[in-house]
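*Asks:* Prediction below, plus the sequence it came from.
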Amino acid sequence: MYFVKTYRSYIIILIFTLLWQTWTFAQTNQVQFGKNRVQFHDDFDQWLYYETNLFTVYWYGKSRNAGHKVVRIAEREFNDIIKTIDFKTNEKTEFLVFADITDLKQSNIGISDAFEYDGDITKTVDNKVFIAFDGNHNHLRRQIREGIAAVYLNNLLFGSNLQEMVQNSLMLSLPQWFKTGLISYFGEEWSSHYDLRVAKVLSNKRIKDFEQLAAADPRLAGQMFWNYVGFNYGKNAIGNLVYVTRINRNLDKGFQYVLGNSYDNIIQSVFKYYKSRSDEHIKELKNIDRQWKPVTRMRTKEVVTAMELSPDGKSLLMVTNQISKIRVRLVDLKTGKSKTLLKYGSKNKIQAPDPNYPCIAWKNDGKNILICYERFDKINLREYDVGTGKHRSQLIPGRYQRLYRIAYWDDRNIVINGTTDGYGNIFLYKLSTRESTEITTDPFDKLDMTVAGKGSSRSIYFSSNRPDASLTRVSGDSILPVGSFNIFSLQQVTADDGTSGWSMAQHTFNDNFSERLPYVDEQGILHFLTNEYKNNAIVRVGPDEKYRAGTSNVNLINLPVVIDQFALSGKTRKIYLNIFDGERYRLTSMDADRWVASDVGLSKSPKEFDYTVPGDRQFQDSSAVINARHTVFRKVETEIPENMKFITKYGDITEEETSETVRPERANEPKVSGANKMMPLNPLNIVPYRLRFKITDSGVNFDNSMLFEGMNSYIGGGESNLFPPFGLLLKAQLRDMFEDYRLEGGVRIPVALNGNEAYLVYDDLKYRLDKRVALYRKASNERLNIGNISTQVRKNIILMGQYDVKYALDQFNAVKVGLTLRQDRSFYKDTDLNSLDKPNETDQRVGIRVTYILDNTLDKGLNLMAGTRVRVFGEWVKQFEVSFDKKFNFNFNKGHMWVGGFDARNYMELGRHSILATRVAGQVSFGTERILYYLGGSDGWLFPGFNNETQTASDVNFAYQVPAPSLRGFQYNIRNGNNYGLISNELRVPFLRYLSRRPISSTFLNNLQLVGFFDVGSAWTGWNPFTKYNPLNTVYISQPGIDVKVNYFRNPIVFGYGAGIRFLLFGYFIRLDYARGWDTGNLTPPRMYISLGADF
């Protein structure tokens, strides 16, 4: 002890030095919330993986074929990306391949974060890339490219090990557009769609420079910038700029060294460049804005994701999405009124909704509606009777992983466009027996399926990236279907031998642009969307016509907006459009007299972004028969002509570009262009995943936070046993690859070296019911001065075990049930004769707690968030006694306690950066034992003060004592009791962000915040805080020979107000608050608080 007193200052300096080396960020408020991952199935029980020199790809049963494609695409795309970034790392990129977006959202990886997923940019966590297959291999390729770019950019900018990552994150502060825009640049090339978005954003008069545009849409601004740099300076400049910026940890120097100009001048040039390109488009948008006719009233942020016109053209069936709140609405087109047929989901600003569901279809007679939707990872089919309003439902068989389109074929059968075993195909599904027959069985993508015609003239139209309509058998392992989409149709035919089958025909021929969303009207005229022209256009061709690229005098509608969906009615002469005007989606209508010839006043997509257009080819009408009974393609001894092969911007894959040799072509296999061939996989390299752990989080922290939301035993009360002493917390966490299992352990040693704390926590998150087992031990030595004679040392030991189970209701809501066993043991060390007579004290208790948790918050920055958090709990605690001293003794008849409480928080965004945070909290305890709550002070207060003048009820048996949440302006114990209530308000303003038009490069300055706050609360004993018997209103005065009891009224409610500043220093978030308090009409002197950790 002498050593500690003599060298205490040196020990503290050493501790801070160690902390500066580790840069921990583990400071949080005491109450734990958190979001959920909901597992609806056990498909993740068996994972497999395939490892190459560069990547490790993981998949499970349903995502097997998609996983195989990911291996090949990643190997193929890697060189193109790395050539631009000009950076390599020893860390392998790990791809986690999911069968669909629903499965992706069930993964536990990154569970401690909000796991934001907007659907537009590939999600990555560390070196893990999340891939969800949506039936379109072009989208799959984009996700892979974005994932590789994101992982390598993270390693380049922030390093691959923990020390580099923390140091660079502290020293290098980049604007959001810098990284997100570059990832998008690698994933998808510039197109007219981006031109439209830029024009719409720039039409806003409030957008006057690049920084304002970046604040409004960071991803678009970044895509604009990197496209500008690549086009004007060359792609090599992109990697150089990123590298130099990282080396100098300064954006300005990167611009100056690589681009030869300052940051301000470059972004000004970028803004002017796109402004000049968009002027004409902006005029077109302003002119057409006056022509839109709304179809029905839409809610705020509600967009249409699917729509179908009724056969009589009088009603519109549509699917809407309002921030993940899904509705199926039936609109009367004459009145504009709508009726909601189906509604599910909740508003979710964090994760993008599923774009595929619901699927909708009209029956030919207009009397029935078919709705296909997904709930709890099961596909439901509902048939709705329009006349009666009744419906009947059934589950789609589990072999279907995902449905994209549905349509009636006849009264008994429907046609399904969906995915099974990782491939999208078309099926005939019998409603009564739930049996299905495969119409197509090939690896090419098939989307936008619809049924046209009646009776024997019925046909199935769809868009596909297949090379032609030949039915040559193609192995899914041999090619990569990433070509452009054309329109095809299937007709049911009867062969000469009486066998029923299907014939296929091709209606559009385009190698460089895509045709989507086919629709055939009553006259057999085919309509479809094409992106051959600027934005995209609706084209119509006659029943016997074929559409080829460059065809002139084609009737079409070309608007200065992106047409997302359309529906036509020949009876009402109306066209209904769901358009994107660059800013938002609109549902509108127009008269069907807007058709013009393709060579009149139309412009193609900007040539600087076009692929190379091949020479004209001879039109060939190709058709064949698919045998529906055997559901396989008939082999045809033919080769695809040279001028009909896929044309892409990639060259052939050479042997050097792949890790394995390409196998010889099989006989009778079509010769697809070399750019679309893929490297084979060696089946011997596919290995089952075995559980393995690695350290994912370790560090050293200096704090005095309560672990396990713990309570201290009430032994005489007072501050001596109220706050854990400041100490050095060393902890480490082990996680398995998929973060289904976590093991965390830690030890905290006080600076005074007068005790220790240790804990071990194991989490099992594999299934929907999460389980946790926790062990905790705390030992502390407390020095008690007995007059002037001697000093006694009391040792307190807490042993606690917890078992919790949590059931996730959805991503934001959960119910948790916990069982706690606790033993508090206290004894005196033999320091003098009086200590020998002191009895040991042991308290044993068991508790059962039920908790409801809501958390839909979204992090907006350090100490800044938006959304709501709620935690409500009830707990029953029972004292018991188990001993084995002389004989076994068990006594369950001792005291008990009931505890209830809540903590509700709301974070409201004010402008672009500021947050108004409100907290309402309270707890009550009753029974033969109770908890004593101390009101006042500040969470994480470095030098806490305690008010010894406030009286405590002497007739109440307190078992524990706990500091209530912050009420600044006072010391702890300005009020106490077995109940408390508190309201806190904070306005958090990162003011320097408003003063600078440019991103702030300094992490310290970027996180500097001004805070204004107001706290009001009370703690009291009994049921009524205003009773005259409240101990707060009683003061005892003792003098020799006389004891006086004085009663006077004190307002049980106190409040404090003030201002503060928040900043990040040496990895610690520090709060400085200057506050005054109001107590029974009197203002207290100003008080300064220095605290560690984030605000509530």
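*Replies:* Yes, it's here.
*Asks:* use CA for all of it now, contacts and neighbours both
*Replies:* Will do.
*Asks:* neighbours around residue 525, how many?
*Replies:* 14 (other CA atoms under 10 Å).
*Asks:* same thing with residue 260?
*Replies:* Neighbours around residue 260, by other CA under 10 Å: 11.
*Asks:* Is residue 111 in a helix, a strand, or coil?
*Replies:* coil (DSSP: H, G, I helix; E, B strand; the rest coil).
*Asks:* That one and residue 37 touch, don't they?
*Replies:* Yes: counting by CA atoms under 8 Å, residue 111 touches residue 37, with 7.2 Å between them.
*Asks:* If you count surrounding residues, which of the two has more?
*Replies:* When neighbours are counted by other CA under 10 Å, residue 111 and residue 37 differ, and residue 37 comes out ahead with 23 against 16.
*Asks:* does the more buried one really touch residue 811, like I thought?
*Replies:* Yes: with contacts counted by CA under 8 Å, residue 37 reaches residue 811, the gap being 5.8 Å.
*Asks:* hmm, who's touching the helix or strand containing residue 425?
*Replies:* Here residue 425 is covered by strand 423-430, with elements defined by DSSP states H and E. Strand 423-430 has contacts (CA atoms under 8 Å, 6 or more residues apart in numbering) with 65, 135, 412-419, 435-446.
*Asks:* The residue lying closest to residue 145 once chain neighbours are set aside: neighbouring residues, count only.
*Replies:* For residue 145, ignoring the flanking residues on the chain, the nearest one in space by CA to CA, 6 or more residues apart in numbering is residue 187 at 5.1 Å. Burial of residue 187 is recorded as 23 neighbouring residues (other CA under 10 Å).
*Asks:* Same check on residue 398?
*Replies:* 11.
*Asks:* and it, what does it touch?
*Replies:* residue 378.
*Asks:* Kindly report the same for the one 5 residues further on.
*Replies:* Contacts here follow CA under 8 Å, 6+ apart; on that basis residue 403 touches 356, 357, 359, 416, 417, 418, 419.
*Asks:* Report how many residues lie close to residue 875.
*Replies:* Neighbours of residue 875 using other CA under 10 Å come to 18.
*Asks:* Specify the local secondary structure of it.
*Replies:* strand.
*Asks:* you'd agree residue 746 is up against residue 756?
*Replies:* No: counting by CA under 8 Å, residue 756 is not a contact partner of residue 746; they are 10.6 Å apart.
*Asks:* Wait, a strand at residue 860?
*Replies:* Yes: per three-state DSSP, residue 860 lies within a strand segment.
*Asks:* Second structure follows, compare the two:
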Amino acid sequence: MLKFLFKPSLFYLLTLGILLPSINTNAQVYREEFGKNRIQYKYFNWQFLESNNFEVYYYDGGKDLASKTIEYLESDFSRITEAMGYFPYSKTRIFLYNSIVDKQQSNVGIRGLDFTIGGQTNFIKAQVEVAFSGDFTAYKSDLIYSVSEMLVNEMLFGGNIAEMFQSAFSNPIPTWFTKGVSAYIAYGWDRQSDDIARDYVLSKESTKFNNLNEDLSIVVGQSIWNFIAQKYGQRSVSNILNLARIIRNEESSIGKTLGITYPQFVQEWRKYYADFNNIILENYQVAPSSSVISSDKAKVKKISDLKFNREGTLLAYASLDNGKYDVRVINMNSRDELLLFKGGEKLLHQEFNENYPLLSWVDEFTLAILSVIDGRNVITIKRVGARGEQVLPIPNLSQIQSFEFKEGGKLAVMTAVINGVSDVYLYLVNRGSIRRVTNDRYDDRDASFLPSSNIIVFSSNRSSDSVYVEGPNTIKEVNVNQFNLYTYDLDLVDSVFGKLTNSLAIDATPYALDSENLFYLSDQQGINNLYKFQMKDSLSSQMSSYALSLKDYSLDPINNRLAFITTQDSEDVIVLQGIEDLQQAFTPVTPRRAFETSKILAELRRKRLIESNVKDTVRANAIGEIAKPVQPKIDSLKEGAIDTDNYVFKNESKVDSKNYKFEKPTENTQPAVGRSFLSIYQNRQAENKIRGPLNYENRFQTDNVITTFVIDEIRSFSQLLEIQMADYLENHRFHGGVLVPYNFKSGMDIFLEYEYLKERFDVRAKYYRKSIRREDRNTLMSQRYNLNRFEVGLALPQSSEWRFELSPFVSQTKFIDQNPLLLLNAPANIIPERTASYVGFKASIVYDDSFVAGVNVHEGTRAKITYESHYKANADAVGFNNLEVDLRHYEKLTKGVYLAGRFFYGRYGGSAPKQYLLGGVDNWAFNKTISTGDEKDPLLFQTLFDNSDILFHQFTNLRGYDYNSFQGKNVLTLSAELRFPISQLLEGSDTQSAFVRNLQIIGFYDLGSAWQDLSPFKERNNLNTVEIQEDGSPFSAVINNFSNPWLQSVGGGMRTMFFGFYSRMDVAWPIRDFTVQTPRFQLSIGYDF
């Protein structure tokens, strides 16, 4: 890392960060910093492969997967670009992770989606990160989705700098439009989108999609694009995207392309899936709400696993919430629910493995929970009703897809990944070791034991039952539409897997009720339903006919009960029914499945035709070789042939290099055949070569640029210019900016920051310069105050939410009195210049589990405790310290109503404590400041008076009051807001107006006080006690005026986007000395706390 700091390129970037006219931070230079963390558990040694259109980066253990990935992407590149009608400007960089756990250690996107004042331009990067998801079937589609999403973003929001700046001032295009089309290109018309779309039109009346949560928005958007392709043709997809690229309006682009109004289009989409629903509901049933047994205690929308214990008395399930999970157990007799285990971390805007945790009962009251802790797969053994737990590490395996304990609890079977290949493994509990069962490139899933045997049953997309077949060589060859059930006997050394089912569908989640009956889930008819396979006669029969797919299930053979997970009102629920209610069903194929089956059969016919043609060609060539007559040997040269043994040059003269004449080029008399653009493009593709591996180098690119203005409390209107740069992986980040007052006379701020985030510890180096200049033409007063500070910080993240920071620093203040009269008649012993130097440290504990729920809306909690100490380093310096506690909480009360609260306490101490100035708001236009003009006034500026403390004083917000209404070395404020985002309250009325879309109404209450030594919590305090003493008099008096030491205000306000800047207008009624005063209007820019 130290060598890197001295590279010439880095010096150039440091200089560039200061001198560029547009520079980026977060327009919140003076506001508290929180933020999430990423923890690195391993070192990534990156290399990459390069082709015509892609660069695929990989690290140890990922070379084979990277090679297959780049080959597959090149083969599918034409289809992707043709589907969206867009060809990218540059190569796409793919960073390939061996597992989702590894990808969670990436620093890309760590800054999240938090707010800036305005004027921010984000730069679109031709780069994606993809994690191998456990098998090639899922990875194949996930890869195309990630690439498609990046290309759509580049297409709509800027492939060049001009388009990026234009998109910064355009209305945002919603998720259902952008990510929906990416999902359609990757997954097509799949079962999940079909289920969710039909459930949505059945249960939701609203046809406005902008306020849906992201997951639902993507799938609904996918169904919308599928409808467009099915009804209006595939070409309409690219036409709509290209028109949206121009006019930046998704509704108009759809309406103008299809020739109908947008409301008509939405009604057509709704009717399209409603008609399918009506057809399906004639032959399928809906799970009754009365049979739902899952409670709403988990408050999440996804349930990942479901398991009865062998006695059927307890039912365990896992509920997910963005990476966090709860494991709950239902007592089937009393229906009481117990929270048994909590784990995981809330990961926002970051991929997490939705398959974890996995559950399996060891015995009647002992549950095994498989999850990831600190980047490693472990099994946590928990006993119901008992404290404590046992943790068993699982070596070598990653991306575990399924696991089940055998009776006795000494052996478990798993499907997991090693080196990018999914296979079946055994886990020996006593030894803590694993043993491989299958060894090929097929995808294996859902392994379990047949009762009282050593026979494993699992689902696989293998096309052969031989154990010696290696599987597909390329990703393109992977069969994603056909998974059948297989068995393998651990006691027999056999070269054949036992194949149980043989269908053109995905058969999954096998569970043997007994030695004769095997249940499993299958989408043979288009919807995942329960099937039964009879071992004796090898027959399968459909046993349920639900209209929405079963996601998982568990059987209780002792009590003849079935529990399964399905969807109701876009949320996962657990439904309970009796096994005796399962009757053999015969349901028709859904329209989606009919369309899918026709494509599968057409592809099979195409492959068979190719194989047949190849065989015919080989056979014909073989026959031709046999029938080919023997050619006689040639003893003499044909006329005109070259005799290499007796060759004579025509011209024996030497070449005249000084006067050489080239021969005239001969004209090509052959016609140019097959040189169309398409053939040239195809030839270019045919010549594609994969180069590498090459070593990864730190190349930097601009993340975003901010050009905005700040209303400084002392220097008034100022221009803020910022830039943020990072390498591809965002392990190295540069952040710099300047703040220049518009009058160019009040001073200037410069800051530059470098962060190194690649290791377990995060390192930061920061330089900050602040300059304040004050002038008074009447008195010729002219003073300059400068602060220079350099710090090196070290942060230790404990989780994605917690971190500890320590930053040693050196700083220096300089006071210069520039009054011209001092040059003519300076008083004796008066030095108009003074420099104070300090050394010190800053320590912080930061907690942040909040997330962005809308414009100026958060949910969650933020907290920061900071202690900073300045020690004198020269004679003119006087030491001081500072302690601050900042606590914020954001709670969603109901739809469109949020409560936000903030507690802030600060205290200066030491020999020269500084001041908190209470009153006003950040970036307040037409602000007012109270200044008493006496020596106690922290804002006093006069000739020969060194007020360098102004460089450390802090303005603290309190609405309804002027700046510096109260001052003291202690401050405490409380703020509460009710926030009403209009766009969320009026779900049924989407608007393209940025003003209305970002409009928010608030009500607030503020309380605060600042004091020196006597706390306002005491009856006698600094604010109601006045000491009177005459000069030369031995007597003094202390008077209590019974003033209220607390300032209060109550009021309301409006927030919205105005000319590209988020603006606030508040009307506050100050409450001072128990009296409600005249309301104050305050106009400001920027976001609330």
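*Replies:* That came in fine, so what should we check first? Every value quoted in this text rests on a predicted model; they were computed, and no experiment measured them.
*Asks:* Please tell me I have it right and the residue nearest to residue 145 of structure 1 contacts residue 140.
*Replies:* No: using CA under 8 Å as the test, residue 187 of structure 1 is too far from residue 140 to be in contact (10.0 Å).
*Asks:* hmm, back to that, with structure 2 overlaid, how far apart is the strand holding residue 425 of structure 1 on average?
*Replies:* Superposing on structure 2 places strand 423-430 of structure 1 at an average distance of 2.1 Å from its equivalents, by mean CA distance after the TM-score superposition for structure 1.
*Asks:* C-terminal to that strand, what's the next element?
*Replies:* Downstream of strand 423-430 of structure 1 (by DSSP H and E), the next one is strand 435-438.
*Asks:* So residue 243 of structure 2 belongs to a helix, correct?
*Replies:* Yes: counting by three-state DSSP, one finds residue 243 of structure 2 located in a helix.
*Asks:* which residue packs closest to it, ignoring adjacent ones?
*Replies:* Residue 243 of structure 2's closest residue in space is residue 253 (CA to CA, 6+ apart), at 5.5 Å.
*Asks:* ok, so what distance separates the one you found from residue 754 of structure 2?
*Replies:* 43 Å (CA to CA, to the nearest Å).
*Asks:* returning to what we had before: so can I have JSON lines of the contacts of residue 403 of structure 1 showing secondary structure, neighbour count and distance to residue 472 of structure 1?
*Replies:* Shown next, in JSON lines, are the contacts of residue 403 of structure 1 (DSSP: H, G, I helix; E, B strand; the rest coil; neighbours: other CA atoms under 10 Å; distance: CA to CA, whole Å):
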{"residue": "356", "secondary structure": "coil", "neighbour count": "17", "distance to residue 472 of structure 1": "30"}
{"residue": "357", "secondary structure": "coil", "neighbour count": "21", "distance to residue 472 of structure 1": "32"}
{"residue": "359", "secondary structure": "strand", "neighbour count": "24", "distance to residue 472 of structure 1": "31"}
{"residue": "416", "secondary structure": "strand", "neighbour count": "25", "distance to residue 472 of structure 1": "23"}
{"residue": "417", "secondary structure": "strand", "neighbour count": "23", "distance to residue 472 of structure 1": "21"}
{"residue": "418", "secondary structure": "strand", "neighbour count": "23", "distance to residue 472 of structure 1": "21"}
{"residue": "419", "secondary structure": "strand", "neighbour count": "24", "distance to residue 472 of structure 1": "21"}
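*Asks:* Would you format the residues you listed as JSON lines with distance to residue 1055 of structure 1 included?
*Replies:* Output for the contacts of residue 403 of structure 1, formatted as JSON lines (distance: CA to CA, whole Å):
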{"residue": "356", "distance to residue 1055 of structure 1": "53"}
{"residue": "357", "distance to residue 1055 of structure 1": "51"}
{"residue": "359", "distance to residue 1055 of structure 1": "56"}
{"residue": "416", "distance to residue 1055 of structure 1": "64"}
{"residue": "417", "distance to residue 1055 of structure 1": "63"}
{"residue": "418", "distance to residue 1055 of structure 1": "62"}
{"residue": "419", "distance to residue 1055 of structure 1": "61"}
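*Asks:* Which of the residues you listed sits closest to residue 1030 of structure 1?
*Replies:* Within those, the smallest distance to residue 1030 of structure 1 is 60.2 Å, found for residue 357 (CA to CA).
*Asks:* If you count contacts, what does the helix or strand containing residue 996 of structure 2 end up packed against?
*Replies:* Element membership of residue 996 of structure 2 [criterion: DSSP H and E] is helix 994-997. Applying 3 or more CA pairs under 8 Å, 6 or more residues apart in numbering; DSSP states H and E, we find helix 994-997 of structure 2 packed against helix 982-985, strand 1047-1058.
*Asks:* Out of those, the one nearest residue 787 of structure 2 is which?
*Replies:* strand 1047-1058 (31.9 Å).
*Asks:* Same question for that closest one: list its buried residues.
*Replies:* Using 16 or more other CA atoms under 10 Å as the test for burial, strand 1047-1058 of structure 2 gives 1047, 1048, 1049, 1050, 1051, 1052, 1053, 1054, 1055, 1056, 1057.
*Asks:* Would you list the average distance separating whichever helix or strand comes after it from its aligned partners in structure 1?
*Replies:* Per DSSP H and E, strand 1047-1058 of structure 2 leads on to strand 1061-1072 as the next helix or strand towards the C-terminus. On superposition with structure 1, the mean distance recorded for strand 1061-1072 of structure 2 (mean CA distance after the TM-score superposition for structure 1) is 2.8 Å.
*Asks:* Pull out the buried positions in strand 1061-1072 of structure 2.
*Replies:* So for strand 1061-1072 of structure 2, counting by 16+ other CA under 10 Å, buried means 1061, 1062, 1063, 1064, 1065, 1066, 1067, 1068, 1069, 1070, 1071.
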